[in-house]
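Enquirer: My questions are about this predicted structure, shown below with the sequence.
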Amino acid sequence: MSARSGPPLGFAEAFDLPLSVDLRTAARAFGICPGTAYKLIRIGGFPCPVLRVGRHYRIPTAHLLRSLGIEERPVYAVDLEAGAGHAALLDGTHPQTTEDLT
């Protein structure tokens, strides 16, 4: 039996994943070793859809998160502020504060 490829993924790390991940990362998310992940793919028992790209396996992150019971990605206030600031730069306006209105 081979060892895991690292500690299990935490929520913060899971939400920073790209659109698809390699099999080792998906195995970490499920808390299994990569060897077990390969065996599950061979018998059709991997818990989410797996894409074969050449000789490599890729797992769409949306399917991975859904299989882990994570249906929605949380929105953080800092993300909203950054988005509002970026939108203001794009349309040439500046975000108003309550001090600007008085």
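Expert: Sure, I can see it. Numbers count the residues shown, from 1 in each chain.
Enquirer: From now on I want contacts and neighbour counts done on CA atoms only, so please keep to that.
Expert: Will do.
Enquirer: quick one: the strands in this structure?
Expert: 20-22, 51-53, 56-60 (DSSP state E).
Enquirer: Go through those and name the closest to Gly44.
Expert: strand 51-53 (12.3 Å; Cα to Cα).
Enquirer: one step back: redo the strands of the chain as CSV? Include distance to Ala37.
Expert: As requested, the strands of the chain are exported to CSV (distance: least, Cα to Cα, whole Å):
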stretch, distance to Ala37
strand 20-22, 11
strand 51-53, 13
strand 56-60, 11
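Enquirer: One more to weigh against that first structure:
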Amino acid sequence: MNEDRAGRRTTGMSREELLALPAAIDLETGNRALALGRSKGYELARRGLYPCRLLRLGNAYRVVTADLHAVLGVAEAARETD
């Protein structure tokens, strides 16, 4: 998790954390990257409204990291710096 200047935890993830993610991540990590609360993230997933493509594996959801990068604009930012 990120910290603000006072050392308090903040929601979301840094660009470096996002780029280090594997190909698919659990819904909790996706929620954190999108600054969504647990309840809201699961609600969106159940309703088919999650902002990224999800994979359903048994009872678990997995977020496709490439889609997460696209939603957050991380993929474009990474290409611009190369």
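Expert: Yes, it's here. From a predicted model like this one, the values you see are computed outputs, not experimental measurements.
Enquirer: thinking again about what came up before, present the strands of structure 1 as TSV; the columns should include distance to Arg42 of structure 1 and mean neighbour count.
Expert: TSV is the format used below for these (distance: least, Cα to Cα, whole Å; neighbours: other Cα atoms under 10 Å):
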stretch	distance to Arg42 of structure 1	mean neighbour count
strand 20-22	16	16
strand 51-53	12	10
strand 56-60	12	16
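Enquirer: Can you say which of those strands is nearest to Ser67 of structure 1?
Expert: Using Cα to Cα as the measure, strand 56-60 is the one of the strands of structure 1 that comes nearest Ser67 of structure 1, at 10.9 Å.
Enquirer: Quick check: the closest one compared with structure 2, mean distance?
Expert: Mean deviation of strand 56-60 of structure 1 from its aligned counterpart in structure 2 after superposition (mean Cα distance after the TM-score superposition for structure 1): 0.7 Å.
Enquirer: Which residue range of structure 2 does that strand align onto?
Expert: Using TM-score structural alignment, strand 56-60 of structure 1 lines up with residues 60-64 of structure 2.
Enquirer: ok, and what's touching the matching stretch?
Expert: 23-27, 30, 45, 52-56 (Cα atoms under 8 Å, 6 or more residues apart in numbering).
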